[in-house]
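Undergrad: Here's a sequence, model it:
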Amino acid sequence: MAGGRTAAASGGDDAGKAHHQHQPPRASSSSMAAPTSTSSLLLAFACTLVVTAVAYSNSYHGKFVFDDLPAIQQNADVDSSKTSVLDVFNDNFWGERMDAHDAQHESYRPLTTLTFRWGHDIHGMNETGFHITNVAMHTIASCLVVVMTPLVIDAPTTPELVLVGSLFAAHPIHTEAVTGLVGRAELLSAIFFIASFLAYTRASKYVGDIKAAATWVAISVALATAAMLSKEQGVTVVGVCLAYELLVNCNLNPIALLLRARSAKGTKRPGGGRRPKVAVSGPSQQQKKDRSSPWITVSTGAVVRLLLLLVLSAIVMKYRVSLNKVHIKVDEKTNPANHMESFVFRSLTKNLYVTLHAWLLIFPLWLCCDWSAGAVPSVTSASDPRIVYILLFYLALAAVILAALRARSLPKTGDQPLWDNMTLDVHSDTIVVRQNTNADPLSVHLITDKPYIGFCLLLIIGARVLAGNRPLHWRSYAAALLALVVAAYSFRTHTRNEDWKDELSLYRSGLIAAPTNAKLHHNAAYYMSGEEQEHHFREAIRLYPPYVSAYINLGVNLAKAGRIDEAIETYRSGLAMHYKHPIYSTDVGVIHRNLGYAYMRKGNLNAALEQFKACLHVRTDRTRCHQMVQHLEQQIAQQQQQQQQQQQHSGSSKGRGSESRSGGDDGGDSQFREKVEHVGGERLARLRREKSGTMVMFYAPWCNHCRAMHTDYIKAKGRLNSPVVAVDCTQQEELCKDQGVTGYPTLRLLGETRQEDVEYTGNREADDVVAFVIDKTRRNRN
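TA: Below is the predicted model of the structure:
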């Protein structure tokens, strides 16, 4: 008898003799369930592969979107010709040094970056290659879910294995990780997560062989480390292994513990002694049994496994925490709940996020690439009806957990279809749990930790509940219902893939699900034009007034449209809001710089100088601002000198004085714009493709040397048959930066690519420019 149970009750007549006999190592709890046949697993794998292929058949041609751009396309660590492998382990997920003072993230996922790097070595920046790899990883993760199912659900049938794999593969919420390329971190972490759990269950099979068990625990922790280095949340598999050890191998029974504690508390008198038992309604036979049975039974092997798991995991976690050398502040836009003053409403808002995600598991209709920036309005009032949803969710979750825990205390009967009793066999110092259950409390932990895995397993358990001891056709109904769910999920996944084909489609779909997300309005506007673009920039500002980037981009577009006064007002509003409500990581120097350019176009050089000087105090990259300060100071000094000369010779030089430029004169810039075509990036690219021998001048209206050359450049245009164009770098700042323009004016004869351009460095007279173009064009033809 062990723990109040006889050998007969444990299901083995020879159990009592185990103390006196030497036995070879044998399987513990996880190995006692009936093994799943290889044919069943292979069929489930095949079906999972087919479902994945069909659901993601339209995902292979999507472009780099959203976080794919900084994490892959613009990340130097992905290109082996730019960085070494060691850089991958020194940088965060976005290619920034982990110890950099201006780092924006503490995301450390070197294994995921390595897979991007290897992919780039094979197929370059071809999006299709990255998409194929993501789909393959998702297929592997789905098959691993099938492998772990027998550890959670007792003796799963072949249809159940097929449905688990198909449900996990088809769930639309995975499109964010599969079709969104940067989501590979989730996929890789999931693969290592499940592999780590499987390795730990393998360790628990070795009873009496401490060395073999320790080896498998070490392998499990190594895989958990790999999961963490793929995405930080992967380390939570350690908690899953801990729960498995306690709930399954050690037969932890929380209800028995609570009943025993309540019994001990209820029978004590305040003054000492015991209260007399009430004869009317005494405890039930099952409660008496629970109070007398152990609430946990721990073997030597379990102690060794637990200690090794915890010690190794602590070492890994200490290493990971040591990498966070810079404290990263999360701004209000990214996580508004963290910035709420009220603890109660802050907690309610965070739990609302959990409730929403649980709802999306069941009805994945409103999917969004970004749930930050006010996508889910915060709970700010006790009368908010969404509080009811939070309560209902946690009541349902508590009911599932209690049902799972109570299953350990219920007697095994023919009308108990969900969780049968767990019987115990005692062999030496090891308790072996033979799972007669359809599910154990571990599945509940998977719901809270890896929701998609737990959700799929609970659907299978729900199907068993529906079938129960009912006629056979009920099982057919349950299977048909789940097959219908798989089909619906596959269709939703297929349609969701279309949202990820390009940036604008992704943001438009996000605005349908989260119309209050200021970040999505801003990002969508970036790919729009005209009134629609202006509307979304203004909507982003309305939803989140401190959104400096929205002020910047709105101002730039207004300036390009010639609405300089509105652009100035927009920049000034952005500055006022920033200094009233500063947001971490915002480079307000960009507004100062853009406002300086806007004042220059209005001819207010003193105001422009003031803004560029302000830019020097706040901007990280001060080179351009410093150049502008020097140019403006020189220009203002020249104007002051000219004004002094006019005042000294006002009597004899009125005619000449009237020709000197005032601060509001554009120096002939308007005439230059009329005579010479001004181009942007698209027109410049088209001229390159046409191979027309185009001459281009990159200039700035404030540049004296540029203005001095306007007349000769116009003359050269009239004498050349090939295109002669200009680029105003104060309006096309990013274009000039991309073209490598460092001084004004810069004259180039365009080639097919930037590297083939020929820069003109001769005299700035029309004859010399014309001769240069004719000579170079003739050579190219020959």
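
Undergrad: contacts, neighbours, all on C-alpha from now
TA: Fine.

Undergrad: residue contacts, Arg434?
TA: Counting by CA atoms under 8 Å, 6 or more residues apart in numbering, Arg434 touches Ser29, Ser30, Met32, Ala33, Met422, Thr423, Leu424, Asp425.

Undergrad: Would you format these as a markdown table with distance to Arg619, neighbour count and secondary structure included?
TA: Listed next are these as a markdown table, based on distance: CA to CA, whole Å; neighbours: other CA atoms under 10 Å; DSSP: H, G, I helix; E, B strand; the rest coil:
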| residue | distance to Arg619 | neighbour count | secondary structure |
| --- | --- | --- | --- |
| Ser29 | 62 | 23 | helix |
| Ser30 | 60 | 23 | helix |
| Met32 | 65 | 16 | coil |
| Ala33 | 64 | 18 | coil |
| Met422 | 66 | 20 | coil |
| Thr423 | 69 | 18 | strand |
| Leu424 | 69 | 23 | strand |
| Asp425 | 71 | 26 | strand |
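
Undergrad: I'd like the structure of this one too, to check against the first:
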Amino acid sequence: MSSRSRAKGAGPLSDEPISAPTSAPSHIAPWRTHARRLLLPWTLALLAYLNSFGAGFVYDNRVAILDDSRVHALTAANLHAIWTQDTWGDGATSGNYRPLTNSTYLLNYAILGNGTSPFGYHCFNLLLHLANILLLYLCCLHLFNHRDPKGDPAGALALAAAALFSVHPLLTETVTNIVGRADMLAAFGILAGLLCHIRAGSATGRSRTLWLTGVSAAVAIGIFSKENAVVVLAAMLLYDLGYRPKAWRSSLAGYVAACVPLAAFFVLRYVFLSPLMDRLPDMGDNPLLSADFLTGRATALLVLGKYLWLLVFPVALSPDYSYNQIPLASWTSPAVLAPLAICIAIAALTLAAFRTRKHVFFFAAFFLVALAPVANIFILIGTIMGERLLYLPVMAFAACLAVAIHRFARHRYALPAAVGVFCTLYAARTFARNRDWHDEISLWSSAAQVSPGSYRVHDRLAYYLTLQSPPDASAIQRETDRTVAILDTLAPRDAEPNPYINAAAWYRNHGDPHRALALLQRAASIVEAKSAELVRLNRAHHKSAVATGDPLLHAELARTYSALGDRPAAAAEFQLARQLRPDPAYSSELAAEYLAAGDWRAAALALLEGLLLDPDQTALAAPYAEFYRQNDPTSCAISNGALNTNCPAVHEQLCQASRTVVQIDLALGRTAQAASVRALCRE
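TA: From the prediction side, this is the model:
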């Protein structure tokens, strides 16, 4: 290209094809140049996420961090539990084995001392995001050829891609949402593994060994953080097909190095998770699980269209798309056919670019590859749609967008100007979106505007509104009724009981126990259906599972029966609740029911049973003694102001209580506690 044509055209960022590198680029800028460039996307990310540090433990963060005792102390037992259990560590499994992600929560909570303060967790997430920006930049340097030593267009394009990625608003659910860390760690492993594979292909001797070791280490980080890191093999294959199709012999070692941690992961996942009881798939999270094959795939394509729209226009964002935000679709719907046509066009573009534009081939194909594991087309996952799942595809999208701007630029400043506009808009939306993640009320209030069809959005908003002081009664009633109306359209097996239990508690507390009872009866039918399905699922996998009830359901039934004046039914439900969960509150409430019915001895027995179930609950001893002071002051039960266990009346109750408690402990698998309680009574 002549100097005259360069001045009139795009200069060093012209729209001519960028040829593929054969081994290493002909011009490599000094590391200081790259460091200066990286200051731009890093600064953009820091500014965009500056207000994310005040976000609390919202959404799944409380369950994954604050409620998971495995990450609260650095002990051998906790490490063993993290690396031998499902992600959620509740004795069951849905196939999610992400021990490295859980270990980073342990790092934050116990080692770095962040504990219950979210600031340190957000710092970790942002640092990880900055690392991924660096890796994307380095990948782009290899994939965009350094065609012009003076202008270094590869560096400019790599910078543009990194900048566009750094502040894309879709990433807030991954960066600001602490548990989005799993997707960032997986992306880190994929990009780092790809880079090491690229370098290993042209290295020799000890250097080659080190790069191959880097492949194994990077892939291990990715796969033990989240399962979708397996696409690293596809990324490596795409690179080799496009950039070194005749160097398979030198590339083979990279695949071997990647397969070692992948094989280890799947073996450990099988060994540790296969004995665990299977958890029921949540039809509310992913309605495609209950749809027929063709309807499910049509709906998955509709969701894919929503993903494509959010990539281009990331304005209406939501943390949840549960039932029935995305109704099942048919193949005749334009909303299904349009994304199908777009995917076919992307595939055609990928094939057309294979020979002449290797970078377009790679990133277009990688976009499809990154979407494949989470698109519900080839395999069904736990959610119908989730913005956090797009962290990796956004990387490919950002690179393609940078190339597209460069391709159609007609002025040397067109690329930086266009990227600047995009980044400004992206950063502003990201900054605004971070405010939604500040607390549960702000998050679910925002979600209710974007996902009004999701039952979980209304259920969570109603629940957290009840915790406000003073609560907004009209808003709670509105959100509660919306939740129930959506779930009422599901069969009991596919619905969730907790929203009905929450709604029943609301109606009971506001003077309508009859409505509460109707809601609880619906919840009971759901629990029964899901328990039967749980047993069937595990038997099909040759596992044992026992159909149990829901303690929250029985406790709320007890309170509702109490409000209706049915004391015997209330007492029976509290007993059932306590059998499933030995909560001292249930013993206190059970005692209150007996006392209201005029049976103070039964009330005293309930308190004594609660004390035996949990000896640390010494607060139950005082009302027990008070019952005897008020109702049998001449009894030997109280001696010197304390309970006299040698008193025949007390001893008789102790033996009676121990028999009940031993049965409860044995049913819960607490054999040691049962033996201790049994030893208290020597008849």
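
Undergrad: Ile198 of structure 2 and Cys259 of structure 2, how far apart?
TA: From Ile198 of structure 2 across to Cys259 of structure 2, the span is 16 Å (CA to CA, to the nearest Å).

Undergrad: For Asn502 of structure 2, which non-adjacent residue is closest in space?
TA: Using CA to CA, 6 or more residues apart in numbering and skipping residues adjacent in sequence, the residue nearest Asn502 of structure 2 is Tyr463, 7.3 Å away.

Undergrad: returning to that earlier point: Ile198 and Cys259 of structure 2: which is more packed in?
TA: Ile198 (26 against 19; other CA atoms under 10 Å).

Undergrad: Give the equivalent position in structure 1 for the more buried one.
TA: Taking TM-score structural alignment, the alignment pairs Ile198 of structure 2 with Thr201 from structure 1.

Undergrad: what helices or strands is the helix or strand where that match lies leaning on?
TA: Per DSSP states H and E, Thr201 of structure 1 falls inside helix 184-203. Judged by 3 or more CA pairs under 8 Å, 6 or more residues apart in numbering; DSSP states H and E, helix 184-203 of structure 1 is in contact with helix 110-123, helix 127-152, helix 175-178, helix 210-230, helix 237-244.

Undergrad: Packing partners of the helix or strand containing Leu608 of structure 2?
TA: Assigned by DSSP H and E, Leu608 of structure 2 falls within helix 600-613. The criterion is 3+ CA pairs under 8 Å, 6+ apart, and the helices and strands that helix 600-613 of structure 2 contacts are helix 584-596, helix 621-631, helix 648-667.

Undergrad: which stretch among those comes nearest Gly214 of structure 2?
TA: helix 648-667 (49.6 Å; CA to CA).

Undergrad: which part of structure 1 lines up with that closest one?
TA: So helix 648-667 of structure 2 sits over no part of structure 1, by TM-score structural alignment.

Undergrad: mind listing what's buried in that helix?
TA: Val650, His651, Gln653, Leu654, Cys655, Ala657, Ser658, Arg659, Val661, Val662, Ile664, Asp665 (16 or more other CA atoms under 10 Å).

Undergrad: Which residues belonging to the helix or strand encompassing Val303 of structure 1 are considered buried?
TA: In this assignment (DSSP H and E), Val303 of structure 1 forms part of helix 300-322. Within helix 300-322 of structure 1, the residues scored as buried using 16+ other CA under 10 Å are Gly301, Ala302, Arg305, Leu306, Leu308, Leu309, Leu312, Ser313, Val316.

Undergrad: name the helices or strands packed onto that helix?
TA: Checked by 3+ CA pairs under 8 Å, 6+ apart, helix 300-322 of structure 1 has helix 210-230, helix 237-244 packed alongside it.

Undergrad: most packed of these?
TA: helix 210-230 (a mean of 23; mean count of other CA atoms under 10 Å).

Undergrad: Now that helix on structure 2. Mean distance?
TA: Once fitted to structure 2, helix 210-230 of structure 1 is off its aligned match by 2.8 Å on average (mean CA distance after the TM-score superposition for structure 1).

Undergrad: Show the subsequent helix or strand relative to the helix or strand hosting the residue nearest to Asn502 of structure 2.
TA: Per DSSP H and E: Tyr463 of structure 2 is located in helix 455-466. Sequence-wise, the next helix or strand downstream of helix 455-466 of structure 2 (DSSP H and E) is helix 473-487.
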